[in-house]
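S.K.: Following is a predicted model, sequence given first.
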Amino acid sequence: MTENLPPHGYTQEKDAWLKRLRRIEGQVRGIHRMVQEDQYCIDVLTQISAIQSALRSVSLGLLDEHLNHCVAGAVQAARETGGTADVDEKLREASAAIARLVKS
């Protein structure tokens, strides 16, 4: 059953993720332009805050995709085969990713 799944949880929504990342990239270029044009500091900081929020949203969405696809797929495979090593690895990866997100 898990063999028919795409390799990554975000694969089915890849175009949407890329669209969001392009929008964030445009925001970063906008900040670059604002600094070049000596825009007011608070306006630049406001845009930086918006980018951080957008990146946090992407990160949480990708984490959700990982849990619902990769971890769930490993659990399903473990039910079929009885081996839990892949589940343990996927959970360690998710835990480490969460720890990195919480730090930032």
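M.R.: The structure has been received and is ready for your questions.
S.K.: alpha carbons only for contacts and neighbour counts from here, please
M.R.: Fine.
S.K.: packing partners for the particular helix or strand that has Leu21 in it?
M.R.: The secondary structure element spanning Leu21 is helix 14-36 (assigned by DSSP states H and E). Under the contact criterion of 3 or more C-alpha pairs under 8 Å, 6 or more residues apart in numbering; DSSP states H and E, helix 14-36 touches helix 41-65.
S.K.: Comparison target, given below:
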Amino acid sequence: MENSEKVETCHTEDGTSCRKSHHPERVKKDLTTRLNRIEGQIRGIKGMIDKDVYCDDVITQISATQSALNSVAKILLEGHLKGCVVDRLSEGDVEVLDELLVTFQKLMKK
């Protein structure tokens, strides 16, 4: 995330807060392109199953799709660390570290 990206806190109609992150347009475009490609890979895997393609070939495609999703997660994590986490720490919000640990645990389960 660049310095111009800020996390905004908003409040929903029921009074709960939501957080937003603003990525530069080039990052959003890159992420969207990657996710569209992943969506196509998933459709391809479904087609392979329908066509009774050899199991090992399907597993290879699943592995490639998982790698692609991991790449998206890495981009988002980098932006989160350089933007959201740094901003919240500079504001004295150390709870972001606990949130970050939970995020790492979720990513490491995979």
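M.R.: Noted; the coordinates are in hand. All of these numbers come straight from a predicted model, not from anything done at the bench.
S.K.: Next, the TM-score between them, please.
M.R.: The TM-score (TM-score structural alignment, normalised by the length of the first structure) is 0.80; 92 aligned residues with a C-alpha RMSD of 1.5 Å.
S.K.: mean distance, the helix holding Leu21 of the first structure to its aligned residues in the second structure?
M.R.: Once the two models are superposed, helix 14-36 of the first structure sits on average 0.6 Å from its counterpart in the second structure (mean C-alpha distance after the TM-score superposition for the first structure).
S.K.: for stretch 45-52 of the first structure, same thing?
M.R.: With both structures laid over each other, stretch 45-52 of the first structure and its partner residues in the second structure are 0.4 Å apart on average (mean C-alpha distance after the TM-score superposition for the first structure).
S.K.: In the second structure, which residues correspond to that stretch?
M.R.: Against the second structure, the aligned range for stretch 45-52 of the first structure is residues 59-66 (TM-score structural alignment).
S.K.: List the buried residues of that stretch.
M.R.: Buried positions in stretch 59-66 of the second structure, judged by neighbour count with 16 or more other C-alpha atoms under 10 Å: 61-62, 65.
S.K.: ditto for stretch 58-69 of the first structure
M.R.: Using 16+ other C-alpha under 10 Å as the burial criterion, the residues of stretch 58-69 of the first structure that qualify are 58, 62-67, 69.
S.K.: Same question for stretch 33-41 of the first structure.
M.R.: Met34.
S.K.: now the end-to-end length of it.
M.R.: 13 Å (C-alpha to C-alpha, to the nearest Å).
S.K.: check contacts around the aligned residue in the first structure for Leu100 of the second structure.
M.R.: Residue correspondence to the first structure (TM-score structural alignment): Leu100 of the second structure is matched to Ala94. Listed by C-alpha atoms under 8 Å, 6 or more residues apart in numbering, the contact set of Ala94 of the first structure reads 63, 66-67.
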